[in-house]
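**Q** Any chance you can model this:
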Amino acid sequence: MDDDVTTIGEGVVLETAAASVGLRAAGAMLDAVVLVAVYIGSFIGLTFLTPDSLDLAAMSALVLVHLVAVFVGIPVALETATRGRSVGKYATGVRIVRDDGGPIGFRQALVRGLVGVLDLWLTAGGLALITAFVARRGKRLGDILAGTYALKERAAKSPHRPLEMPPELAGWASTADVRRLPDGLALAARQFLSRAPQLNPVSRQTWGVEFADQLAPYVSPAAPAGTHPEHLIEAALTLRRDREHARAVERERADAAVSAQVQRLPHGIPEVS
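**A** As a prediction, the model looks like this:
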């Protein structure tokens, strides 16, 4: 199965991008800094609250319980309460989920927390890194045993900037017709506009003129003389988008009206709530 695809229990395939090892390492280091700070602060507070009458065995047991509570209890409680998040994961846009894409529960969080003592703390993250580079979806040992993986929640920003009607073509667009514009050509022109700022100026001009020439037969009336090719492309695509949206809204309104008429009871039969 592709690492970016998950099949849930209903047999539906979802696109789920696993977080990279670097992203996970950054989140783990941030979590480690937070936990160490909490441990030091709580340990100092514990020394003031602990009575002097405790013997060495009781003191050792108290220190061990405090250590486990901070480095195992806190991560387990956080991941259980937030369904797979922690301070580091929140900062890096990562969430721990089950292999089927569902949210983790206490069992998965507990297994990850207990195994984390070995692959994160006792080996300073070395075992976790080795496992993540070898295992599918960048899993550490705790993920393999718990049946989980790190999901990248924050998608990259879309390269498409919003389409806007060029002001100088607003009057022309009010009477223009672009209904015959093919979907394939519209998509290719949209992709060109998105990549235009990164193109070489000569290539950008060449492609702009070519797309404008391809759009011209489907636009009526013709754009004013001297219109910049990219402005014509953007105006045509904006006009097409706005009118398709208006038609979709009108269809939904008509369907709602028909549905309301169909669901009404015949005349004379009272409505029962």
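**Q** alpha carbons only for contacts and neighbour counts from here, please
**A** OK.
**Q** Scan this structure for its longest helix.
**A** For the chain, the helix with the greatest residue count under DSSP state H is helix 229-263.
**Q** what about the residue sitting furthest away from the middle of the chain, is that helix, strand or coil?
**A** Note on the chain: the largest C-alpha distance from the chain mean falls to Ser53, namely 54.1 Å (CA atoms, centre = their mean). Assigned by DSSP: H, G, I helix; E, B strand; the rest coil, the conformation of Ser53 is coil.
**Q** Determine the three-state secondary structure at Leu35.
**A** Reduced to three states by three-state DSSP, Leu35 is helix.
**Q** Tell me how many other residues crowd it.
**A** 18 (other CA atoms under 10 Å).
**Q** surely Arg83 meets Gly102?
**A** No - checked against CA atoms under 8 Å, the pair Arg83 and Gly102 is beyond contact range at 9.4 Å.
**Q** Could you pull up the contacting residues of Gly41?
**A** By CA atoms under 8 Å, 6 or more residues apart in numbering, no residues touch Gly41.
**Q** Which helix or strand contains it?
**A** Using DSSP states H and E, the element containing Gly41 is helix 21-49.
**Q** C-terminal to that helix, what's the next element?
**A** Trace forward from helix 21-49 with DSSP H and E and the next one is helix 56-68.
**Q** want to put them side by side, so please do this one too:
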Amino acid sequence: MDATVAGGDPTDRVAALGAAGGDPAGRTADAGLVSGEAVELDVRAARLGSRVLALLIDVVGQALCAALLALTLTPLVLILLPDPVVDRAFTGALETLGLALVLVGYPVIWERLNHGRTPGKLAVGLRVVDADGGPVGVGQSLTRALVGVAVEWPGLVLPLLSWAAGATVMLTDPRGRRLGDLVAGTMVVHTRSAQSWRPAPQIIPPLAGWAVTLDLTRLDDALALAVRQYLTRGAQLVEPYHSRLGRQLWREVGALTSPAPPPGVPESLLLAAVLAERNRRGALRLRRQRAVTAALWPDPTAVGPSPATVGPPPATVGPAPIATGPPAPAGSGLRAGSPGGYAPAPPGPDRPPGPGPGWPPLS
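**A** All right, here's what the predicted structure looks like:
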């Protein structure tokens, strides 16, 4: 164990110590599934409560399927088949077929098409897998369904006794398996993790002044990730592994940072201060980069007035005024208004329309 802590990838140390010295009460992987690399998978076995809740949801789904078959299949058969064929025996056989489709076909089809999850299991977060963690097969799903219909739910053979026997088997089995799982070689596991990542502890006020002066240029991402894993998952480690890992991580972090911390401070608080200061500087650097990017390449979809529209409106451009010349001499038949000075007067009773001999040239 000491060799594992002292060397190797920093991101693997928390997992290694957790496997060897983790708190058994805090462990959630009780399915007993092991990968090909001989590593126990963090998978929880489904117990009686979650499986009963999934069963209730599936019962509602099966009732809807039965109603749909009764409303569609029965009228279709009555229309297509002649009356002599549709007798009481045929009706009974049709009802038996529909019941088999609902009770047996429903879970088998869903588990095959939805990776081992019926609608009820999908809602609760459960999944049927092989006993070694692989995907469930069609034969296994069919075996589970047949055993369940016969001796569990609805329990066609001795209903009350089979229900009690099935509940007893699930409560006493280490993996929470029912009779159908034991016969088919399957089990039901949770697909959702029971634990979520907690935020890393923040810096305490007495260490804020020291953390601001830290030189963190040599602290790489791998070691920072190992520190974060230790701070967020340290509660799963028991002594002396928790303190041993904290001292080892601080020796590595302290060798890469300066100045030295105040004396007498626990390693976990020092690691939390270093990580919080690193996160603060990273967030500040990201904000500055975004501000520079927004200044150089503004977002064209941003809401606000355009710079071109700010200011007084431009002057209205209209037609250029017509230059007028001096007034035309009296009796000349000319009028003022052309840039050259005069233009022919409009035609009248004493002047022919259009250009002609009676039109004097423009001066």
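**Q** that older thread, report the buried residues of the longest helix of structure 1.
**A** Residues of helix 229-263 of structure 1 classed as buried by neighbour count (16 or more other CA atoms under 10 Å): 229-240.
**Q** Save the residues you listed as TSV, and put in distance to Pro221 of structure 1 too.
**A** Below are these laid out as TSV (distance: CA to CA, whole Å):
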residue	distance to Pro221 of structure 1
Pro229	16
Glu230	17
His231	15
Leu232	12
Ile233	14
Glu234	16
Ala235	13
Ala236	11
Leu237	15
Thr238	16
Leu239	13
Arg240	14
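**Q** Map Thr148 of structure 1 onto structure 2.
**A** With TM-score structural alignment as the matching criterion, the partner of Thr148 of structure 1 in structure 2 is Thr186.
**Q** the helices in structure 2, which residues?
**A** Using DSSP H, helices in structure 2 cover 2-6, 13-21, 48-80, 88-100, 106-113, 119-124, 138-151, 159-172, 179-184, 208-212, 221-233, 241-256, 267-296.
**Q** wait, which of these is closest to Pro201 of structure 2?
**A** If you check each of those against Pro201 of structure 2 by CA to CA, helix 267-296 wins as the nearest, at 5.8 Å.
**Q** Now do that closest one against helix 221-233, angle only.
**A** Going by axes from the mean of the first three to the mean of the last three CA atoms, to 10 degrees, helix 267-296 of structure 2 is angled at 120 degrees with respect to helix 221-233.
**Q** And helix 267-296 of structure 2, what does it pack against?
**A** If contacts are counted by 3 or more CA pairs under 8 Å, 6 or more residues apart in numbering; DSSP states H and E, helix 267-296 of structure 2 sits against helix 208-212, helix 221-233, helix 241-256.
**Q** how far is stretch 98-107 of structure 2 from where the chain is centred?
**A** With CA atoms, centre = their mean, to the nearest Å as the basis, stretch 98-107 of structure 2 stands 34 Å off its chain's centre.
**Q** Please work out which residues outside it touch it.
**A** With CA under 8 Å, 6+ apart, stretch 98-107 of structure 2 has contacts from 62, 65-66, 69, 118, 141-142, 145-146, 149.
**Q** So which bits of that stretch are buried?
**A** 98-99, 101-107.
**Q** and which of the contacts of stretch 98-107 of structure 2 is nearest Ala45 of structure 2?
**A** Closest approach to Ala45 of structure 2 among those (CA to CA): Thr118, at 16.7 Å.
**Q** contacting residues around that closest one?
**A** Taking CA under 8 Å, 6+ apart, we find Thr118 of structure 2 in contact with 58, 107, 110-111.
**Q** Apply 10 Å and report the result again.
**A** 54-55, 57-58, 61, 106-112, 124, 126-128 (CA atoms under 10 Å, 6 or more residues apart in numbering).
**Q** hmm, back to that, what's the average distance of the helix holding Gly41 of structure 1 to structure 2?
**A** Superposed on structure 2, helix 21-49 of structure 1 shows a mean distance of 1.6 Å to its aligned residues (mean CA distance after the TM-score superposition for structure 1).
**Q** what's that helix aligned against in structure 2?
**A** Under TM-score structural alignment, helix 21-49 of structure 1 corresponds to residues 48-76 of structure 2.
**Q** if we can go back for a sec, nearest to Phe90 of structure 2, out of the helices and strands packed on helix 267-296 of structure 2?
**A** Evaluated over these, closeness to Phe90 of structure 2 peaks at helix 221-233, with 64.0 Å, by CA to CA.
**Q** how about that closest one: buried residues?
**A** Quick answer for helix 221-233 of structure 2 (16+ other CA under 10 Å): 223-224, 226-231, 233.
**Q** picking up where we left off before, and the longest helix of structure 1, how far out from the chain's middle?
**A** Offset of helix 229-263 of structure 1 from its chain centre (CA atoms, centre = their mean): 28 Å.
**Q** for stretch 63-75 of structure 1, same thing?
**A** Computed by CA atoms, centre = their mean, the chain-centroid distance of stretch 63-75 of structure 1 equals 32 Å.
**Q** ok, now stretch 169-177 of structure 2?
**A** For stretch 169-177 of structure 2, the distance to the chain centre is 33 Å (CA atoms, centre = their mean).
**Q** can you list contacts of it?
**A** Here stretch 169-177 of structure 2 makes contact (CA under 10 Å, 6+ apart) with 30-32, 44-48, 51, 131, 163, 166-168, 178-179, 181-183, 185-189.
**Q** Over to stretch 130-137 of structure 2?
**A** So stretch 130-137 of structure 2 is contacted by 31-35, 41, 43, 108, 111-112, 115-116, 127-129, 140-141, 143, 175, 181-182, 184-189 (CA under 10 Å, 6+ apart).
**Q** what's near enough to touch Arg112 of structure 1?
**A** Arg112 of structure 1 neighbours (CA under 10 Å, 6+ apart): 72, 75-76, 79, 106, 119, 140-148.
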